[in-house]
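> sequence and predicted structure, then a few things I'm wondering about:
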Amino acid sequence: MASSAEVRVVATTRVPLLRRPPPHLEQIPLSLFDAWFLPLSPIQRLFLYDDDGGADYPSLVESLKSSLADAIAVFSPLAGKLTYVPSTGDVVVDCSPSAVGDGVEFLEAEADGEARALSSAERYDVPAFLRLIPGLQAPKLPAPVLAVQATRFVGGGGGVAVGVAVHHAVKDGHSFWRFMDAWSAAACGRPSPPAPAFDRSAIVHPMAADVARRILRKMTPELPLLRTTKSVRQPLQHHEAITLELDSHRIADIKNRIVELDEATRASPGTDQSRRRLLPSTFVAVSALVWSSVVLARSQPDEGAGADADARAHLVFFADCRRRLDPPVDAAYFGNCVRGCVAEAAARDLADPRRGVLHARDAIQRAVTEFLERPMEAFDTWLDTVGALIRQPGFVAVSASPRFQAYAAADLGWGAPSRVESVSESAPDGLVVLTGGRKEASVQITACLSPVHMEAFRLQVLDW
């Protein structure tokens, strides 16, 4: 399927909500964590399957709809609508009978070509991927929360794509993959995972409702109109997107090499040799490699970069606050419960081909430590900080997590997908998405970068 290939929608149906939500969940207000994400782009994930498991396509579609209905019966807010309440200034997920009566939009489509051509390409076709995702952007409230598109590839080797779009104000990555796991369980006949919890009062804050309203006024001052945040309105088509996979052996090598560099540093005269560094976590190790590799690629002499010896580089990443709040929030909590963190280091240190990863690791670990000690510090301003950094030429951000088992959670009845991707038309240059990969304990890296930097980045990640 080339960029110019047409995707034809052949049917639009609705997947009904099988069970009415209890009365206390008919109006779920956006929390102070949710409110940040109201004007941002939806979470969009594409699942490519090289074959259909031998099922005829109408039966496959009916199976998808049936299992989706079972999943949203438990995750009822996904069938609701984001709605503005002028009398209070709140935005709620409206799960009242009139709001959920339409169910969830389900598009059936066809495309020329074969899924394998897309799933096997290291550098993916952004326009082609976007056409396999249902549209969910809404200029004003009320707005739907979830849409699904199933696309059959006709001709060639066939295959199926399932595109899922969810409004970011309703859930974060942790919650998204819990929903996908529940959908997979329904499709495969596995026992259902633990039931989700939707009650926003689980987030204890002395002025939770007031803070949420203040953030809404700041982020979406023209409610019920929605304006996509300018800081993320940058076409992905201006960049390239590449997907790499690091297997468990490669990840172990990266961690061990970081420790070896530490030991070499401690052996140098005049250094503190009393403290032995432990192996970094997979997130810290891979993020350090990614960040330093981007900075190194951008500092190549022919790009005219790296001349400023005092330049600072920043990495934005998101941390889950569930276990860090007081009292902690249960892992089953369904919604947003993340905040941004910023690591900072000298660009010239990160651009060191050998030791840049070590400098990156130290900076990321400092930012993690600061978050663990003060998870809610400067909460009202963190998105302003991130927005300012996005507009800087050295911006790098890592989203999602290697803990998200994207492939295992997307078996929708005929096997795990051959490719899972985060797809966006507004991802900035420097955005990197990390998830669990196809193989056990592997990590998938999807990076959005300028074409002139992509190959240097790729070689550094694979060869360091």
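Perfect, thanks for sending it. Numbers count the residues shown, from 1 in each chain.

> can we go C-alpha only for contacts and neighbour counts from here?
Will do.

> longest strand anywhere in this protein?
Ranked by residue count under DSSP state E, the longest strand found in the chain is strand 146-158.

> and the next element down the chain from it?
strand 160-166 (DSSP states H and E).

> in the helix or strand following that next one, what's buried?
Later in the chain than strand 160-166, the nearest helix or strand by DSSP H and E is helix 173-188. By neighbour count on 16 or more other CA atoms under 10 Å, the buried set for helix 173-188 is 173-187.

> for stretch 382-391, same thing?
Neighbour counts over stretch 382-391 (16+ other CA under 10 Å) mark 382, 383, 386, 389, 390 as buried.

> now the helices: where do they sit in the stretch 301-450 of the chain?
Here the stretch 301-450 of the chain has its helices, by DSSP state H, counting those that start in this stretch, at 347-350, 356-373, 382-390.

> redo these as JSON lines? Include distance to residue 295.
Below are the helices of the stretch 301-450 of the chain laid out as JSON lines (distance: least, CA to CA, whole Å):
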{"stretch": "helix 347-350", "distance to residue 295": "6"}
{"stretch": "helix 356-373", "distance to residue 295": "9"}
{"stretch": "helix 382-390", "distance to residue 295": "14"}
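
> what about versus this one:
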Amino acid sequence: MKKKHGALYFQKQSAAFHSMGPFDRMDSFDRMLSVRSNGEEVVDDEPEYLSFLVDCRGRFIPPLPNNYFGNCMLTVVTESTNGTLRGNNGLLSVAEIIGGAIRKTVDSDKSIMDGYTKSVLEFLKRRGGRMLIVGGSPRLDFYGIDYGWGRPIKYETVAGRDSMEVFFLSKSRKYRGGIEIGVLMSKVLIDAFAAVFDRGVIEAKESLWSKM
């Protein structure tokens, strides 16, 4: 009975994961692997945070005009635990948390400005903790930009703090529908992350994609 219950739970979680967009999936995958690649000894109930931006232009009342060229981004901070992310269902668990946080932000009845103030305060309150920051979007096509010098060969994001863990997502230069991930970590963590990433891709294919 316990085994059957676990299988049903996995199917439910897996369906929720596959219903998400590319950004949500990559956020989940990146956060799980960044925790697993960190060699520090951390207790299971240690909070782990993930910060990313959500596009809220569709929440304006009245709606924004079609020719609006600006943006309206809210910072979302999700919380899980180290033990959860290291567990066998870490990917599915964090995907569910991220999906819930996005829906809560986008579907909120509060005004945009109320949400903006709260989102900044939430980020600042947790900034000193174990946090991964995710920027960019799979919709950003930097390789399609040409200012007269030709299109870029390689795009990278630079930040000035070695202690930060930052992932930046953009549209792939080579593959249609692909996502390019820029990773900012210390050299030691980068090497560990690369090894865990390769192994994680194989595990994810076996545990999720084969269930479809």
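Looks like it arrived, so ask away. Predicted model only: the values in this text are computed from it and were never measured.

> let me see the TM-score of these two.
In this superposition the chains share a TM-score of 0.78, using TM-score structural alignment, normalised by the length of structure 2; 192 aligned residues with a CA RMSD of 2.7 Å.

> name the helices or strands packed onto the longest strand of structure 1?
Packing partners of strand 146-158 of structure 1 (3 or more CA pairs under 8 Å, 6 or more residues apart in numbering; DSSP states H and E): strand 104-114, helix 115-119, strand 160-166.

> okay, it sits on what stretch of structure 2?
When structure 2 is aligned by TM-score structural alignment, strand 146-158 of structure 1 has no counterpart there.

> show me what contacts the residue most central in space within structure 1?
For structure 1, residue 400 is the residue whose C-alpha lies nearest the centre (CA atoms, centre = their mean; 4.4 Å). For residue 400 of structure 1, the contacting residues are 173, 318, 433, 434, 435, by CA atoms under 8 Å, 6 or more residues apart in numbering.

> aligned counterpart of it in structure 2, please.
Aligning on TM-score structural alignment places residue 400 of structure 1 opposite residue 136 in structure 2.

> distance of that match from residue 46 of structure 2?
Distance of residue 136 of structure 2 to residue 46 of structure 2, computed by CA to CA, to the nearest Å: 27 Å.

> what do you get for residue 16 of structure 2?
Going from residue 16 of structure 2 to residue 46 of structure 2 by CA to CA gives 25 Å.

> ditto for residue 21 of structure 2
Distance check for residue 21 of structure 2 against residue 46 of structure 2: by CA to CA, it reads 28 Å.

> surely residue 137 of structure 2 meets residue 170?
Yes. Using CA atoms under 8 Å, residue 137 of structure 2 is in contact with residue 170, at 5.2 Å.

> so for these two, which sits in the more crowded spot?
The neighbour count for residue 137 of structure 2 versus residue 170, taken as other CA atoms under 10 Å, is higher for residue 170 (22 against 19).

> mind naming the longest helix for structure 2?
Longest helix of structure 2, by residue count under DSSP state H: helix 187-207.

> so which elements touch that helix?
Packing partners of helix 187-207 of structure 2 (3+ CA pairs under 8 Å, 6+ apart): helix 22-37.

> tell me the angle the longest helix of structure 2 makes with helix 90-106.
Angle of helix 187-207 of structure 2 versus helix 90-106, following axes from the mean of the first three to the mean of the last three CA atoms, to 10 degrees, is 100 degrees.

> residue 172 of structure 2 matches what in structure 1?
Aligned counterpart of residue 172 of structure 2 in structure 1: residue 437 (TM-score structural alignment).

> what about its match, neighbour count?
By other CA under 10 Å, the residues close to residue 437 of structure 1 number 25.

> does it touch residue 405 like I think?
Yes. Counting by CA under 8 Å, residue 405 is a contact partner of residue 437 of structure 1 at 7.2 Å.

> three-state assignment of the residue of structure 1 positioned farthest from its centre?
Each residue of structure 1 has a distance to the centre, and by CA atoms, centre = their mean the biggest one is for residue 269: 43.9 Å. Counting by DSSP: H, G, I helix; E, B strand; the rest coil, the backbone at residue 269 of structure 1 sits in coil.

> OK, contacts around residue 92 of structure 2?
Contacts of residue 92 of structure 2 (CA under 8 Å, 6+ apart): 13, 14, 17, 28.

> just confirm the third one is within a strand.
It stands for residue 17 of structure 2. No. In this structure, residue 17 of structure 2 is helix, not part of a strand, as judged by three-state DSSP.

> what sits against it?
Residue 17 of structure 2 makes contact with 25, 92, 95, 96 under the criterion CA under 8 Å, 6+ apart.

> what about the closest residue to residue 432 of structure 1 other than its chain neighbours, distance to residue 61 of structure 1?
Among residues not flanking residue 432 of structure 1 along the chain, residue 447 sits closest, at 4.3 Å (CA to CA, 6 or more residues apart in numbering). From residue 447 of structure 1 over to residue 61 of structure 1 the distance is 32 Å, taken as CA to CA.
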